[in-house]
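1. Task: produce atomic coordinates for the following.
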Amino acid sequence: MANAREINPILKQFLELGPTLAFFILYIRIKDDLFTFGGTEYTGFIVSAVVFVPILLLAMGILWALTGKLSRMQVFTAFMVIFFGGLTAWFNDERFFKMKTTIVYGLLALILTVGLLRGRSWLEFVMADMMPMRHEGWMILTKRLVMAFVTLAVVNEVIWRTMTTEAWVKIETFGFPVALMVFLFWQFAQLQPFVIEEGNDADKSV
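-> Okay, here's the model as predicted:
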């Protein structure tokens, strides 16, 4: 993008991760409280989920103003948070916000699977500039990432249905992101033979 601008990496990380941490901190502080709005009683979790929406939008707005761009994943995440946050507040039911994670991972797995069925890696389309790699490598990574997303979706369903809300919040905030990050680092290490080294592009793209 011609209008894209670089910003301080620490500020960028703060704007991307800050809203989730804010949700976690707010929930921990008010998890045992009850709030009444318009004659309806809401738990601390639901209030935290609803407050999370404008915090996320504010952070994304600042990020867009500073960089001139937002990734497709950021826009998708914002839509899902707004949609399920709205359902959570409207029905006063925390299950909607918890199911959001399952649906996000499930949709990502489905989208990547559709690409694979067409012989394409849409992951390559999104990330090729960040990590030049032969097409075969992207196909392998995409297949493995589909399995990882499906696993995370199933695990999320088990956790929110069988464990406490506090346990789910902690795993949602820290467990899932760390697990996905470790998985990706592991895969990138495994797929090093497919990485296109500078100066060898022509040889490895044949």
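
2. hey, let's count contacts and neighbours off CA atoms from now on
-> Noted.

3. need the contact list for residue 195.
-> Contact partners of residue 195, counting by CA atoms under 8 Å, 6 or more residues apart in numbering, are 131-134, 137.

4. quick one: which helix or strand includes the spatially most central residue of the chain?
-> Closest residue to the average C-alpha location of the chain: residue 77 at 6.4 Å, with CA atoms, centre = their mean. Secondary structure assigned from DSSP states H and E places residue 77 in helix 72-91.

5. Pull the distance from that helix to the chain's centre.
-> Computed by CA atoms, centre = their mean, to the nearest Å, the separation of helix 72-91 from the middle of its chain amounts to 12 Å.

6. Name the residues that touch it?
-> Residues contacting helix 72-91 (CA under 8 Å, 6+ apart): 46, 49-50, 53, 56-57, 60, 93-97, 100, 104.

7. let's see 6 Å
-> 50, 53, 94, 96-97 (CA atoms under 6 Å, 6 or more residues apart in numbering).

8. Quick check: next helix or strand after that helix?
-> Counting by DSSP H and E, the next helix or strand C-terminal to helix 72-91 is helix 95-117.

9. List the buried residues for that next one?
-> 95-107, 109, 112-113, 116 (16 or more other CA atoms under 10 Å).

10. Stretch 81-95 now?
-> Within stretch 81-95, the residues scored as buried using 16+ other CA under 10 Å are 81-82, 84-89, 92-95.

11. any idea how far it is from the chain center?
-> On CA atoms, centre = their mean, the centre of stretch 81-95 falls 18 Å from the chain's centre.

12. related to what we said a few turns ago, got a winner among the contacts of residue 195 for most neighbours?
-> Of all these, the most densely surrounded is residue 133 (22 neighbours; neighbours counted as other CA atoms under 10 Å).

13. contacting residues around that residue?
-> Neighbours of residue 133 in contact, by CA under 6 Å, 6+ apart: 194-196.

14. Please give the structure of this sequence too, so both can be compared:
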Amino acid sequence: MTDRSPPLSPGLKAALDYGPLFAFLAVFLLYRDRTVTWGGETYPGLIVATLVFVPLTLLANAVLWAKTRTLSVMQLVTLAIVVIFGGLTVWLNDARFIKMKPTIIYLVLAGLLGLGLALRRNWLGVAMGEMVPLAPEGWRKLTQRLVVLFLALAVLNEIVWRTQSDTTWVLFKTVGLIVLTIGFFAANMPLIRRYALPEDDSR
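-> Next up is the predicted model:
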């Protein structure tokens, strides 16, 4: 018999998933027209927001680990990219790194899922199986669609940050990407229902 941690409450899970992101948005909106001078260096609002976002993301993952004793490969990869690119953003005082972060994350996730498909490994099922138990064919089709989504979001992020204002990009990153992701899963509900396993078969 395995010793499993109790599931997170919906409120705590939402706070851990989205708290750092919306803190990033709030700090940016507060400081977007101001600068902060620290250690003789002047930092614009986007850098200040990043300085808040990175430690909050680390804290959220630490709480998640303490509560569940598990972090998925995708969560670890995302955390590593956040720390590296967020750290470079603050260290070099260059917002291009934080703007490229979503592109790198989506390309890495698309690559991992694509590699899983090539190796016939159900890595998406390992990450999401408890939330959405599906038959193998359902996981394969959903993985294929997610690869396309991640590649499209990587391209879209590059277009937005290179052509739009900081404010537009921050809103796209914090609100737009969430809406697009929710829309993707809503559009794929027919597939999920078609391949969903009965509760007894998903254990």
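
15. TM-score, when you put one on top of the other?
-> In this superposition the chains share a TM-score of 0.90, using TM-score structural alignment, normalised by the length of structure 2; 201 aligned residues with a CA RMSD of 2.0 Å.

16. residue range for the helix holding residue 77 of structure 1 in structure 2?
-> Per TM-score structural alignment, the counterpart of helix 72-91 of structure 1 in structure 2 is residues 73-92.

17. after superposition, how close is that stretch to structure 1?
-> Superposed on structure 1, stretch 73-92 of structure 2 shows a mean distance of 1.6 Å to its aligned residues (mean CA distance after the TM-score superposition for structure 1).

18. on that earlier part again, can you redo the buried residues of stretch 81-95 of structure 1 as TSV with distance to residue 185 of structure 1?
-> Shown next, in TSV, are the buried residues of stretch 81-95 of structure 1 (distance: CA to CA, whole Å):
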residue	distance to residue 185 of structure 1
81	27
82	30
84	30
85	31
86	35
87	35
88	34
89	37
92	39
93	36
94	33
95	32
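
19. quick one: which of those residues is nearest residue 39 of structure 1?
-> Within these, proximity to residue 39 of structure 1 (CA to CA) peaks at residue 92, which comes in at 12.3 Å.

20. Can you give me the separation between that closest one and residue 192 of structure 1?
-> Distance, residue 92 of structure 1 to residue 192 of structure 1, by CA to CA, to the nearest Å: 48 Å.

21. Could you do residue 88 of structure 1 as well?
-> Using CA to CA, we find residue 88 of structure 1 at a distance of 43 Å from residue 192 of structure 1.

22. what does residue 39 of structure 1 give?
-> 59 Å.

23. neighbour count winner among the two?
-> residue 192 (12 against 7).

24. can you pull out the strands in structure 1?
-> Assigned by DSSP state E, the strands in structure 1 fall at 34-37, 40-43.

25. Mean deviation, the first one versus structure 2?
-> After superposition onto structure 2, strand 34-37 of structure 1 sits on average 1.7 Å from its aligned residues (mean CA distance after the TM-score superposition for structure 1).

26. same check, this time on the last one
-> Between strand 40-43 of structure 1 and its aligned partner residues in structure 2, the average distance after superposition works out to 1.3 Å, using mean CA distance after the TM-score superposition for structure 1.

27. Show me what counts as buried in that strand.
-> Quick answer for strand 40-43 of structure 1 (16+ other CA under 10 Å): 42-43.

28. So which elements touch it?
-> Here strand 40-43 of structure 1 touches strand 34-37, going by 3 or more CA pairs under 6 Å, 6 or more residues apart in numbering; DSSP states H and E.

29. mind checking how far the strand it packs on is from the chain centre?
-> Distance, stretch centre to chain centre, for strand 34-37 of structure 1: 30 Å (CA atoms, centre = their mean).

30. cool, stretch 121-135 of structure 2 as well?
-> Stretch 121-135 of structure 2 has its C-alpha centroid displaced from the chain centroid by 17 Å (CA atoms, centre = their mean).

31. Just the buried residues of that stretch, please?
-> 122-125, 129, 132-135.

32. Which member of these is positioned nearest residue 4 of structure 2?
-> Closest to residue 4 of structure 2, out of all of the buried residues of stretch 121-135 of structure 2 and judged by CA to CA, is residue 129, at 15.1 Å.

33. what's the single longest helix in structure 2?
-> helix 136-163 (DSSP state H).

34. what's the mean distance for that helix versus structure 1?
-> Mean deviation for helix 136-163 of structure 2: 0.5 Å (mean CA distance after the TM-score superposition for structure 1).

35. Just the buried positions in that helix, please.
-> Judged by neighbour count using 16+ other CA under 10 Å, the buried positions of helix 136-163 of structure 2 are 138-140, 142-143, 146-147, 149-151, 153-154, 156-158, 160-161.

36. Any chance of the strands of structure 1 in a markdown table with distance to residue 17 of structure 1 as columns?
-> Listed next are these as a markdown table, based on distance: least, CA to CA, whole Å:
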| stretch | distance to residue 17 of structure 1 |
| --- | --- |
| strand 34-37 | 27 |
| strand 40-43 | 24 |
